[in-house]
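# This is a predicted model, with the sequence first.
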Amino acid sequence: MKLKMYHWQGINRLNQKQKGVLIAESEQIARQQLLNRGLQQIKLQQNWQLSTKPNQAEICDTLLQLAILLKSSVPLKNSLLILLQNCTNIQLNSWLHQLLNQIETGLSFSQALQNQGQFLTLQERQLIQVGEMTGKLATVCNQIAEHRQQSVALQRKLQKILLYPMMVLGISVILTALLLIFIVPQFADMYGDNQAQLPFFTQVLLFLSDLLQQYFWLIAVLIVGIIILIKRQLKSSIWLNQLKIKLISNTPMLGNIVQLSRLVGFCRGLHLMLKSGVPLNQALQSFLPQKKTWQNKIELQGDLTLIQEIQSMLHWITHGYAFSVAVGAELFPMQAQQMLQVGEQSGQLSQMLLHIAESYQQQLDHKIDLLSQMLEPLLMVVIGGLIGLIMLGMYLPIFNMGSLIQ
């Protein structure tokens, strides 16, 4: 089933102009859907936008709307129909359509998700199964949506911080390349055939300038190819993932932010599982990547450090150790480990996990704000330093000549 996106305009029963976006298999089906809504004088225009995977925010909004509809006592099938009608992402619309078809064949919601669970994690599918069994599907969907909202909010904060430095670094690279391609050659012509007597740093800049002029497009294609290759290898290479983790952890501030983010996300997720009545071992297993039926091996996904920590926890728990003893310092700081022990001894492990998440969330927010304030002056120094070094390298021979004259 190939779905298409249409922009539509029409007039409703009150003679008011309406417009929007609609996903349908064909123009005829789209027109019929709009007629069923009571619209007239319909104008349709197909949008040739490519089918893209829905982002975290779109999935989160879908789950939140489903929770609201279920809480309002709207039946599950009708709730999915309403979501389907308002969904403007082709892949997400197709997913909802397949879920609806499977539910109509007699499968439960959790069984349909198990067959079409590409946009939900194993953890979320298990929570929905528990919600169905306990009659609290609306509550569980709402909790999943809230958990996703917190994750999306944190992700957006990090993206906001990293977007500015990436733009600045990109501009710095472009300016440096322009200087090497257009400005440095003019100095090279001025120095003529005496380049062998120039200072070493000036000779390096002239060599880089000559290299960029002759092989600019080859270098650009090579850099893009290396980036694509690294992204692909990150899905399967354990060594490359470990190198990435090591680089991030050794980066000042950023390593601490990633560690706190990992701890907060894990504690919130595990709290949600335990609160819904999922056993500890099963809850921990839900954080691990699962092998699809069509895959020959498990694809590396998620946080490798977290996966290794959870595997270690499961190993020690199966050997009879308590959860608070099985956790490692790589994930839980000593203070958090002590809080876990108190929560486990008092039978309030789920609530203690939430308390740990909220406590370390405050530290995480402070670190993120601090990093955002530090990056701007630091990046200005980087830009000024790159341009200054090039100018220094070009004028260095002139300075040397001035010192010889004196």
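All right, it came through fine.

# use CA for all of it now, contacts and neighbours both
OK.

# May I ask you to name the longest helix in this protein?
Criterion DSSP state H: the longest helix present in the chain is helix 349-405.

# So which elements touch it?
Other helices and strands packing on helix 349-405, by 3 or more CA pairs under 8 Å, 6 or more residues apart in numbering; DSSP states H and E, are helix 137-178, helix 200-233, helix 254-275, helix 334-345.

# can you put those helices in JSON lines and add mean neighbour count and distance to Y360?
Below are those laid out as JSON lines (neighbours: other CA atoms under 10 Å; distance: least, CA to CA, whole Å):
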{"stretch": "helix 137-178", "mean neighbour count": "17", "distance to Y360": "13"}
{"stretch": "helix 200-233", "mean neighbour count": "14", "distance to Y360": "31"}
{"stretch": "helix 254-275", "mean neighbour count": "20", "distance to Y360": "6"}
{"stretch": "helix 334-345", "mean neighbour count": "16", "distance to Y360": "9"}
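
# Reformat those helices as JSON lines; add distance to E104.
Converted to JSON lines, these look like this (distance: least, CA to CA, whole Å):
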{"stretch": "helix 137-178", "distance to E104": "18"}
{"stretch": "helix 200-233", "distance to E104": "39"}
{"stretch": "helix 254-275", "distance to E104": "28"}
{"stretch": "helix 334-345", "distance to E104": "43"}
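
# Of all those helices, which one comes closest to W48?
Taking CA to CA, helix 200-233 is the member of the helices and strands packed on helix 349-405 nearest to W48, at 26.3 Å.

# want to compare, so here's the second one:
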Amino acid sequence: MEPTAASTPSLAENPVLGTGFNDAVSVLEIGEESDMIPQTDLAEHGLAYWYRRLNDGIQSFSTISLKDKVTFFQLLSIMIEAGVPLVKALYVLADQMKNIRFKHIIATMAQKIESGKSFSEAMEDFRGVFSDTQIGMIHAGEASGQLNGILKQVGTQEEKNSAVTSKIKGALIYPAVVMIIMFGAIFVILAFVVPQLMQLFTQGGGELPTSTKILIALSDFVVNSYLTIFAGLFVGIGGIYVWKRTAGGAYHWDNLMLHLPIVGRMIRNMSLAKFTRTLGSLLNSGITIVKGLQIDADAIGNKVYRQRILLAAEDVSRGIPLAENLTDSRFLFPDMVVSMISIGEQTAELSTVCDKIANYYDEQVDQMASNMSKLMEPLIMVTMGVIVGGLIISVMQPIFSLLDVVGNL
């Protein structure tokens, strides 16, 4: 049975692909007599040709998004389920992907498989693109002969991770943008508006209000030290970036993020959802719990959770149940999670229980992201009102005083 647009309505017009899934199928049909997918004839000249070459060169350094990988695993699963050989399916996807870098990686993996490597071994050569979780699950799928089912699991898992990440970013982007605009406006007022009004303030004579004196002092500092301010911001942000890339810095930064009010709880919930979802998928694919925990630790993306999960893997390898091992880390693993994991271990249904925990925390993250947006909006508006109101009062007080003086003349 061939995959058609009717059978894959959600993928037919996928923006990640160059011309859609239907074109991929037509390319496949055209290529039935050849193992190689026909490549676009680049023997053309003129401005359009060189523009395309330049654009391809720039895109070769582009990042590969979660959306790209979700589409890749979903379409690969559909093709293999339809009976398309793995190598040919990879060449089809390589031809159809819009991301030039990902296009090259997929084609290279197909060539490596043709030369004798397994799919998981080919993926290992691109660990910066594919995670240990994905590689481990694909390896388990190859060993068990259930590659198509594992590909579906990987695609579903990546899709859920992408959705959770998008929700977190969506909740944080709005307040961040508003704060940046607000501080930018304050900087412009202090650097350009207040200095113009200072002459008016000094000409009026008399004692200036305390708020106006503070405003003038801030304006003088910004005007005379703006280079120092920008240099300090640059050095500070750069220093934090470099510090975060060290082992100790990354751990302490992640620990700080986990303890922040509101945001810390959201990060913990997101980490628990990812931890349990990944572990459940790995166990479903036939990977042992010790190996699954080791892979999960590297995939979770938080150094504090990573260290704790690796310790749990060591204890589980010595025969200590996972739930018993996590009881002393209630901040990272709440009692509800530990209790459900214990039930899963006792009933030999740990993978199913992990999926249920992940679904629960996905809902928690969704609700928190929605509530955060609702709570942050009035908080930001009040903050902006206080700051703007203070600026207006500081500027208008001496002006009113000056008008009173003029009126009494």
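Here it is on my side, so go on. The shown structure was predicted, so the numbers you read here are calculated from the model rather than taken from an experiment.

# Give the aligned range of stretch 164-182 of the second structure in the first structure.
Structural correspondence for stretch 164-182 of the second structure: residues 154-172 of the first structure, per TM-score structural alignment.

# and if you look at stretch 266-275 of the second structure?
With TM-score structural alignment applied, stretch 266-275 of the second structure matches the range 257-266 in the first structure.

# so how far is that stretch off the chain centroid?
14 Å (CA atoms, centre = their mean, to the nearest Å).

# residues in contact with it?
Identification of contacts with stretch 257-266 of the first structure by CA atoms under 8 Å, 6 or more residues apart in numbering yields 151, 248-249, 306, 331-332, 356-358, 360-361, 363-364, 367-368.

# Just give me the residue right at the centre of the second structure.
The residue lying closest to the centre of the second structure (CA atoms, centre = their mean) is T165, at 4.9 Å.

# Distance check, it against Q134 of the second structure.
T165 of the second structure sits 18 Å away from Q134 of the second structure, going by CA to CA, to the nearest Å.

# and if you look at K117 of the second structure?
With CA to CA as the criterion, K117 of the second structure and Q134 of the second structure are 17 Å apart.

# So which of those two has more stuff around it?
Neighbour totals were compared for K117 of the second structure and Q134, and Q134 leads with 27 against 14 (other CA atoms under 10 Å).

# which residue lines up with that one in the first structure?
Q134 of the second structure maps onto E124 in the first structure, by TM-score structural alignment.

# before we move on, what about Q96 of the second structure?
Correspondence of Q96 of the second structure to the first structure, assessed by TM-score structural alignment: N86.

# what residues are up against its match?
By CA under 8 Å, 6+ apart, the contact list for N86 of the first structure reads L22.

# how close does it get to C60 of the first structure?
For N86 of the first structure, the distance to C60 of the first structure - CA to CA - is 14 Å.

# before we move on, what about Q301 of the first structure?
As judged by CA to CA, Q301 of the first structure and C60 of the first structure stand 20 Å apart.

# Pick out whichever of those two has more residues nearby.
Remark: of Q301 of the first structure and C60, C60 carries more neighbours, 23 against 13, as counted by other CA under 10 Å.

# Can you tell me what the more buried one aligns to in the second structure?
In the second structure, C60 of the first structure lines up with V70, judged by TM-score structural alignment.

# thinking that match is in contact with G155, fair?
Yes: V70 of the second structure is within contact range of G155, at 5.1 Å (criterion: CA atoms under 8 Å).

# What subset of the contacts of stretch 257-266 of the first structure is buried?
For the contacts of stretch 257-266 of the first structure, a neighbour count by 16 or more other CA atoms under 10 Å gives the buried set as 151, 248-249, 306, 331-332, 356-357, 360-361, 364, 367-368.
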